[in-house]
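Engineer: any chance you could fold what I've pasted below:
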Amino acid sequence: MNTAELLADAFGRIQEDVHGAVEGLTPAELAEQVEPGANTVAWLVWHLARVQDDHVAGVTGSEQVWTAGGWQERFGLPFRAAATGYGNTSHQVAQVTVDDPALLTGYYDAVHAATLAYVATLRDADLDRIVDERWDPPVTLGVRLVSVVNDDTQHAGQAAFVRGVLMRRR
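Structural biologist: So this is what the prediction gives:
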């Protein structure tokens, strides 16, 4: 297994988890906060997709799928185009709603496709490239991609947990 295959496998698992968390839930369930202030499945999936989109576009120097693919308009959220959900309040979390669960999975799938297209080009030596000098030590491409996988995996797991709570309430 090489670098590209390893990363494709990791991101593929996230895609499976995203679909597993979303599919079969109603728009109301996707937007339900299981207790006051809790993150919703809709927000968790939107946020993890936004972070992956933002970070991958950042290392490739390309426009984010969010804006390039018209997803910002389709979601119609009251946030700036660059918003990823980082630091959102409970009120902002509750504003992430969808009329159709396929909007969430469709956006993630588009981000996933862009991610796989990029990682297919990577070689082991590429992972040492510095992509962010604002940190000490500076962040390499390898560290950034592992960070995205880690963040997305945690949020997908949280979405699956919330889904489980919602399913038990049915």
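
Engineer: going forward, measure contacts between C-alpha atoms and count neighbours the same way
Structural biologist: Will do.

Engineer: can you pull the buried residues of the helix or strand encompassing G106?
Structural biologist: Under the criterion DSSP states H and E, the helix or strand holding G106 is helix 101-119. Within helix 101-119, the residues that count as buried by 16 or more other CA atoms under 10 Å are 101, 103-105, 107-112, 114-116, 118-119.

Engineer: another one to check against the first:
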Amino acid sequence: MEPSDLLIDAFGRLPGTVRRALHGLPVDQLNHRPYPEGNSIAWLIWHLARIEDAQIAAVAGHQQAWTAEGWAHRVGLPLAVEDTGYGHTSGEVAKVQVQSAEVLQGYYDAVNARTMAFVSGLTPADLDQVVDRSWDPPVTLGARLISSLADCLEHAGQAAYIRGMFAGGSMGS
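Structural biologist: Below is the predicted model:
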């Protein structure tokens, strides 16, 4: 198995998890924070999409879907266009209020399509390339992709957990 096959499989698991977390959720549940300082499903899915979008665009050398495809306008959050949610305060988390699960799903699907296109052509040598020298040790493309994937999976799991808190919110396996 080639490394790109592993990355395709790994990143390919995210859309289903995101879809199950969002499917059929009314807006009040989508934006509900399970405790005063907690993250909502909307924030978690938006943030994981923004992180994947920003990280992949940076290493692929292209614009983010958020701006290039007009998702920032469609989602319509009162945040700076470059905001990914990293380091958000509770007040900033509260600003992430979306009007439908479908718009978040659409954005995530657009991001994931770009990710899949990028990782499908990677070679083992590509994964060893240093993409960020600001860390010690410097970060390789492979490490950046795994780091991004881990963050996305963590937040997708958190969204699934919150979804399960709602009556009838079974996520299945």
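
Engineer: now what about the TM-score between them?
Structural biologist: TM-score for the superposed chains, counting by TM-score structural alignment, normalised by the length of the first structure: 0.96, backed by 169 aligned residues with a CA RMSD of 1.2 Å.

Engineer: which elements pack onto the helix holding G106 of the first structure?
Structural biologist: When contacts are defined as 3 or more CA pairs under 8 Å, 6 or more residues apart in numbering; DSSP states H and E, helix 101-119 of the first structure sits against helix 3-22, helix 41-60, helix 65-68.

Engineer: try 10 Å this time
Structural biologist: For helix 101-119 of the first structure, the packing partners by 3 or more CA pairs under 10 Å, 6 or more residues apart in numbering; DSSP states H and E come out as helix 3-22, helix 27-30, helix 41-60, helix 65-68, helix 71-75.

Engineer: buried ones in the second one?
Structural biologist: Neighbour-count burial for helix 27-30 of the first structure, with 16+ other CA under 10 Å as criterion, is recorded at P27, E29, L30.

Engineer: of those, closest to R13 of the first structure?
Structural biologist: Of all the buried residues of helix 27-30 of the first structure, R13 of the first structure sits closest to L30, with 20.7 Å by CA to CA.

Engineer: what sits against the closest one?
Structural biologist: For L30 of the first structure, the contacting residues are 21-24, 40-45, 96-101, 104, 159, 162-163, 166, taking CA atoms under 10 Å, 6 or more residues apart in numbering as the criterion.

Engineer: now, of those, which are buried?
Structural biologist: Restricting those to buried positions leaves 21-22, 40-45, 96-98, 101, 104, 159, 162-163, 166, with burial counted as 16+ other CA under 10 Å.

Engineer: now tell me what touches stretch 81-96 of the first structure from outside.
Structural biologist: 30-33, 36-54, 64, 66-67, 71-73, 75-79.

Engineer: A160 of the second structure against A21, yeah?
Structural biologist: Yes. Because the distance of 5.1 Å satisfies CA atoms under 10 Å, A160 of the second structure is recorded as touching A21.

Engineer: ok, the equivalent of T123 of the second structure over in the first structure - contacts?
Structural biologist: Under the alignment (TM-score structural alignment), T123 of the second structure pairs with R123 of the first structure. Applying CA under 10 Å, 6+ apart, we find R123 of the first structure in contact with N2, T3, A4.

Engineer: longest helix anywhere in the first structure?
Structural biologist: Ranked by residue count under DSSP state H, the longest helix found in the first structure is helix 141-169.

Engineer: so how far is that helix from its chain's centroid?
Structural biologist: 9 Å (CA atoms, centre = their mean, to the nearest Å).

Engineer: and that helix, what does it pack against?
Structural biologist: Packed next to helix 141-169 of the first structure, using 3+ CA pairs under 10 Å, 6+ apart, are helix 3-22, helix 27-30, helix 41-60, strand 130-132.
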